[in-house]
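Novice: Structure for this input, please:
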Amino acid sequence: MYDHLEAFPKEIANLINLRHIYFGTHVKVPTEVLRRLTNLRSLPFVKMDKETGPQIGELGGLNHLKDSLSICNLEHTRDQEEAEKANLVEKKYLHKLTLTWEYSGPSSSANSDEVILEVLRPHSNLEFLKIYGFMGVKFPSWLLLSNKLKEIELHGCNKCEGVLVLGHLLNLVHVKMNRMQNMRCLGYEFYGYDHASDDIEVLFPALKTLHIEEARKLIEWNEVSTERVMVFPCLEEVTLTGCYQLRSAPSHFPSLKKLVIKGMNSGGIPIASILSNSLTTLTSLEISNVRGLACLLERLLENNQNLSYMEIEYCWELTCIGPPQSQGYEYCCASLQELRIGGCPKLTCLPTGLPIPLSLEKLEIRNCSSLECIPIIPEHGGLPFLR
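Specialist: Predicted structure coming up:
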């Protein structure tokens, strides 16, 4: 690969038995290369070009492609017929697919994007799907049938008010949604819950991580409250970043280990729901830039005896961590190894209900101007493991 190469020599198209080809992000791929090199096994990415470069239909004959493929600048796709020529459904050796729209300004092509994405249906063997900059309102129907999908990432799909149905995808392990700026609710559509069914359903049966970032209009994350449904049985990590308007969240996470919440203006209501008394599996907790959070739940530390990392930053109304008065040392989380607290100007005391545990290895407290007391259990010999 040559860093300064701008375009492939057209003569490369004569190497009809070529299997693998590698090039940098600025290289232009001539149409002839895609048309003739039908034996290619690897092709890192293809950039569509409305004027001089390849159209997506040129991918139609590359059915031996393996592993991963990125298709960029899909905004230059001429029409539905051209998209159908790509024949992604026949590329059974592809396991990773990235589809990218790169609008430089406001787009009014919602219907066009929806049609294009609908016909770009990949083979059912696909395991990893990333969609960037999609300006449609609805996601494609073929996602309902993508049972081998393990990972989905949505980024900058700003016109989607809802989200795709994911709850019944049996192998889905990771979901990341970033800058879904028009998404307002995660409800029954997200879960795919069937009210009419009398059978016991398991939704998101394999999901381990869920990241929702910069969803600034997200207001509700509803809970499926029925005895016939089990939700998130394997979910270990939840990240909510920049969800400033979120007002509700589920309360049942039987396997949750890591919770990260950064940027929220709801007075800690979603936090209180997630950190309900039923949560006993937490090992890491990070809370930052949450307005209206006055106190963490009293039983948080008592119930989560495997909690090893806790970080609380920029919670300006926080006055209390743990129970307000001493109730013995049962609230001491014996597994806590690292505690970071910063930017909490109203926090006056780490109360005796939260004594600094014997196991603590790292303690950081900064910009807590009202802090008066840091309780330590003297009969335990101070903090012998502090590094």
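
Novice: C-alpha from now on. contacts and neighbour counts both.
Specialist: OK.

Novice: For the residue nearest to E75 when sequence neighbours are not counted, which residues are in contact?
Specialist: Nearest non-adjacent residue to E75, counting by Cα to Cα, 6 or more residues apart in numbering: W101, 5.4 Å away. Each residue near W101 by Cα atoms under 8 Å, 6 or more residues apart in numbering is listed here: 72-75, 132-134.

Novice: out of those residues, which one sits closest to I287?
Specialist: Y132 (27.9 Å; Cα to Cα).

Novice: Surely the closest one touches L154?
Specialist: Yes - counting by Cα atoms under 8 Å, Y132 does reach L154; the two are 6.0 Å apart.

Novice: Just give the number of residues close to N304.
Specialist: Neighbour count for N304, taken as other Cα atoms under 10 Å: 23.

Novice: Next up, the contacts around it.
Specialist: By Cα under 8 Å, 6+ apart, N304 lies in contact with 279-283, 333.

Novice: if we go to 7 Å?
Specialist: Applying Cα atoms under 7 Å, 6 or more residues apart in numbering, we find N304 in contact with 280-282.

Novice: For the stretch 201-350 of the chain, which segments count as strands?
Specialist: 201-203, 209-213, 220-221, 229-231, 237-241, 258-264, 284-290, 309-313, 338-342 (DSSP state E, counting those that start in this stretch).

Novice: Now these in TSV, please, with extra columns for mean neighbour count and distance to H380.
Specialist: Formatted as TSV, the strands of the stretch 201-350 of the chain follow (neighbours: other Cα atoms under 10 Å; distance: least, Cα to Cα, whole Å):
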stretch	mean neighbour count	distance to H380
strand 201-203	19	46
strand 209-213	19	38
strand 220-221	18	43
strand 229-231	18	42
strand 237-241	20	33
strand 258-264	21	29
strand 284-290	20	24
strand 309-313	19	21
strand 338-342	18	18
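
Novice: K47 is nearest to which of the ones you listed?
Specialist: strand 209-213 (27.1 Å).

Novice: From the chain's centroid, how far away is that closest one?
Specialist: Relative to its parent chain, strand 209-213 has a centroid offset of 3 Å by Cα atoms, centre = their mean, to the nearest Å.

Novice: and the angle from it to strand 237-241?
Specialist: For strand 209-213 against strand 237-241, the angle by axes from the mean of the first three to the mean of the last three Cα atoms, to 10 degrees is 0 degrees.

Novice: For strand 209-213, which helices and strands make contact with it?
Specialist: Counting contacts by 3 or more Cα pairs under 7 Å, 6 or more residues apart in numbering; DSSP states H and E, strand 209-213 is packed against strand 174-178, strand 237-241.

Novice: how about those in CSV, adding distance to L301?
Specialist: Compiled in CSV, the helices and strands packed on strand 209-213 are given as follows (distance: least, Cα to Cα, whole Å):
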stretch, distance to L301
strand 174-178, 28
strand 237-241, 18
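
Novice: another one to check against the first:
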Amino acid sequence: MAEGFLHPSKGNKQMEDIGVEYFRDLSSRSFFQQSTGNKTLYVMHDLINDLAQFVARDICFSFEFHEDKLNDKVRHFSFVRNQYDTSKRFEMLYQMKRLRTLVALPVHNLPWATESYLSNNVLQKLLPRLVCLRVLCLSGYCIDELPHHIGGLIHLRYLNLSHTSIKSLPDSVGSLLNLQTLILHGCNNLTKLPQSIENLIHLHVIDLTDTDSLTEMPMQIGNLKKLQILSKFIVQRGSRSVITELKGLSHLQKDLSILGLENAVDTRDASAYVLKDKQGLKGLDLQWSHESIDHGNGDDGIHVFNMLQPHQNLERVRVAFYPGTKFPSWLGGSSSTKIVDINLSNCRNVTSLPELGRLPSLKKCSIEGMNGVKRLDIEFFGYGLNSLKPFKVLEVLQFKNMLNWEDWDYPDKTDKEDGEFPSLRELMIDNCPKLHRKLPAYLPALVKLAIRRCPHVAYSVMSLPSLLDLSIEHCNKMTPRSMVDLTSLTTLKIKSLSDLTSLADGFEQFPGALQHLILSQCTGLTSLWRKGKEELHRLVSLERLCIESCPKLVSFPETCLWSTLRRLWLRDLPLLKDLPCWIMSHNELTGCFLEDLEIEDCPSLTCFPKGKLPPTLKRLKIQDCVRLSLLPRD
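Specialist: Modelled structure (predicted):
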């Protein structure tokens, strides 16, 4: 587009779509090859690259800057695939009056080059000479300002300043009337955009992703009718940038974040929908300020939220710090049928969740910091308004920091064969201190379950036939005693269960598939299993055993049938006096086949057991074991 190689079609196709078609055609003819290191990138064959450079000559050039950080004078300046000395390189670049593409390659092969320096002096002298530039890329260089002369590059169509130290753009940027793409991705020092940007009526892209310091937007950004990518829009106090500016940007695509919604004017006008016609918008991030939560009233934000009803093509939505007590009806309604990912965060005044079970395409749902919610009931599941099964395709469900959530009720209509969430693969519940009701009884597709900081949650019988990964932390009333069908479990992590004295306490049915067992901060644990119990011998697939911060653990069993064990980590076990004898190799037929042994902060240990360290050992780490002798006892 920037070089003018694309021509508008007679139909309604966007120039970008035409470019994609051309690129695919070139790729199919082997002009481009997919990178072996990164499948999202393409490279040219060396012969094609040489041919392109020969044809382009003084029209297109790529180079690397190598510059002393402490000196504005360039020390070394090298062109890619060129061997000219420094003086000739500058001279050549200054003489390229027809140069149309200038791409400065960072010195380091990183996403952005934190040590690629380019002095303002170079830009001040260079840019006024390159009046034919269409493309200018300075991505990754530590430049903090652009010279005023940038406004003289009236043919410029593509400007990339991503991951630079730029703080602001000069007003002269408003003279770049042919500019189509402005990339400011990762410019963390950028605080504002010049008002003159409203003149750039041919802009298709303004990429403001990861510009955390940006606090101001131009007043008349709604003039940029051709905008397709506007990654961020900030509503400022005093209505200098009103939300209705978005209404005329009918071509917006991909993702849009709207910040400062507490400053939006409440029109209460149903015709004021600003996003409803934007068919290409796929992701929407709506953010109010943290302070608005504490200073709002019950109706704050609901009418503005209604104005932001998107087109039904929306796939991802995130809402943060919304100050109202209820969500608008479109969130979870029939107009949101394509939403696959929803994140509701820190909307602390909301008392009930929307009918998310009615979203037929929903695959991921994250609920966090909703302090006003006390129960999840039939409304959450969305029963009663249609016959569709709720959460039919939901795969990931996460609850975090729900400080007042007490009950989780399941509707009577639940299909006993499929369970409440027939497709759920991952369930995480973290820091819900008042939750005391049972968890879902049957989750046939669940692969990963993590319950953390929920001290009152207790199990009823749970059937988890597909579970691979189970993590229980700070949940003293939870033991897997009532779990059944754990035939697939491969990883078990138990942390901060103070009442656990032995692994036989609720772990009677260890699955043979278990490969990783981690025990941490179990202050009551005195032994791995009680004398006469052999449940752990059933762990015929165990590969890794990690025990840490268990202050009452004194010893290990004398026998072990874990021939599969490869990694043993023992950390912060102050009373452990003896290492298990089975870690040593006694002969070629018996003993252990450890590859990784780590012993840390075990002050009561004095020596290794009799025998030799196994010949399979590849890593041995001993730290803060002041009495431990590296020599095995006789």
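
Novice: still on that earlier bit, quick one, which of the strands of the stretch 201-350 of the first structure is nearest to N178 of the first structure?
Specialist: Judged by Cα to Cα, the one of the strands of the stretch 201-350 of the first structure that comes nearest to N178 of the first structure is strand 209-213, at 4.6 Å.

Novice: matching residues in the second structure for the longest helix seen in the first structure?
Specialist: Ranked by residue count under DSSP state H, the longest helix found in the first structure is helix 110-119. Mapping helix 110-119 of the first structure onto the second structure (TM-score structural alignment) gives residues 298-307.

Novice: what residues does the matching stretch touch?
Specialist: Under Cα under 7 Å, 6+ apart, the answer for stretch 298-307 of the second structure is 264, 266, 268, 272-274, 322-325, 327-328.

Novice: Of those, grab the buried ones for PyMOL.
Specialist: Selection of the buried residues among these in PyMOL, burial being defined by 16 or more other Cα atoms under 10 Å:
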select buried, resi 264+266+272+273+274+322+323+324+325+327+328
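
Novice: okay, the contacts of stretch 298-307 of the second structure in JSON lines with secondary structure and distance to R567 of the second structure next?
Specialist: Formatted as JSON lines, the contacts of stretch 298-307 of the second structure follow (DSSP: H, G, I helix; E, B strand; the rest coil; distance: Cα to Cα, whole Å):
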{"residue": "A264", "secondary structure": "coil", "distance to R567 of the second structure": "57"}
{"residue": "D266", "secondary structure": "coil", "distance to R567 of the second structure": "61"}
{"residue": "R268", "secondary structure": "coil", "distance to R567 of the second structure": "63"}
{"residue": "A272", "secondary structure": "helix", "distance to R567 of the second structure": "62"}
{"residue": "Y273", "secondary structure": "coil", "distance to R567 of the second structure": "59"}
{"residue": "V274", "secondary structure": "coil", "distance to R567 of the second structure": "58"}
{"residue": "Y322", "secondary structure": "coil", "distance to R567 of the second structure": "47"}
{"residue": "P323", "secondary structure": "coil", "distance to R567 of the second structure": "50"}
{"residue": "G324", "secondary structure": "coil", "distance to R567 of the second structure": "52"}
{"residue": "T325", "secondary structure": "coil", "distance to R567 of the second structure": "51"}
{"residue": "F327", "secondary structure": "coil", "distance to R567 of the second structure": "50"}
{"residue": "P328", "secondary structure": "coil", "distance to R567 of the second structure": "53"}
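
Novice: now the contacts of stretch 298-307 of the second structure as JSON lines including distance to L362 of the second structure?
Specialist: Output for the contacts of stretch 298-307 of the second structure, formatted as JSON lines (distance: Cα to Cα, whole Å):
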{"residue": "A264", "distance to L362 of the second structure": "29"}
{"residue": "D266", "distance to L362 of the second structure": "30"}
{"residue": "R268", "distance to L362 of the second structure": "30"}
{"residue": "A272", "distance to L362 of the second structure": "28"}
{"residue": "Y273", "distance to L362 of the second structure": "24"}
{"residue": "V274", "distance to L362 of the second structure": "24"}
{"residue": "Y322", "distance to L362 of the second structure": "21"}
{"residue": "P323", "distance to L362 of the second structure": "24"}
{"residue": "G324", "distance to L362 of the second structure": "24"}
{"residue": "T325", "distance to L362 of the second structure": "23"}
{"residue": "F327", "distance to L362 of the second structure": "18"}
{"residue": "P328", "distance to L362 of the second structure": "18"}
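
Novice: and which of the contacts of stretch 298-307 of the second structure is nearest to T564 of the second structure?
Specialist: Using Cα to Cα, Y322 comes nearest to T564 of the second structure of the contacts of stretch 298-307 of the second structure, at 52.0 Å.

Novice: which residue sits closest to the closest one, ignoring its sequence neighbours?
Specialist: C347 is the one closest to Y322 of the second structure (Cα to Cα, 6+ apart), at 4.9 Å.

Novice: Quick one: map that neighbour onto the first structure.
Specialist: By TM-score structural alignment, C347 of the second structure lines up with C157 in the first structure.

Novice: surely that match meets M180?
Specialist: Yes - with contact defined as Cα atoms under 7 Å, C157 of the first structure reaches M180; the gap is 5.4 Å.

Novice: what range in the first structure matches stretch 394-403 of the second structure?
Specialist: Under TM-score structural alignment, stretch 394-403 of the second structure corresponds to residues 207-216 of the first structure.

Novice: so how far is the matching stretch from its chain's centroid?
Specialist: Offset of stretch 207-216 of the first structure from its chain centre (Cα atoms, centre = their mean): 4 Å.

Novice: Over to stretch 97-105 of the first structure?
Specialist: Put simply, stretch 97-105 of the first structure sits 18 Å off its chain's centre (Cα atoms, centre = their mean).

Novice: now swap in stretch 375-387 of the first structure and tell me
Specialist: On Cα atoms, centre = their mean, the centre of stretch 375-387 of the first structure falls 39 Å from that of its chain.

Novice: Mind listing what's buried along that stretch?
Specialist: Within stretch 375-387 of the first structure, the residues that count as buried by 16+ other Cα under 10 Å are 375-376, 383.

Novice: Turn those residues into TSV, including secondary structure and distance to W221 of the first structure.
Specialist: What follows is these, written out as TSV (three-state DSSP; distance: Cα to Cα, whole Å):
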residue	secondary structure	distance to W221 of the first structure
P375	coil	37
I376	strand	39
L383	coil	41
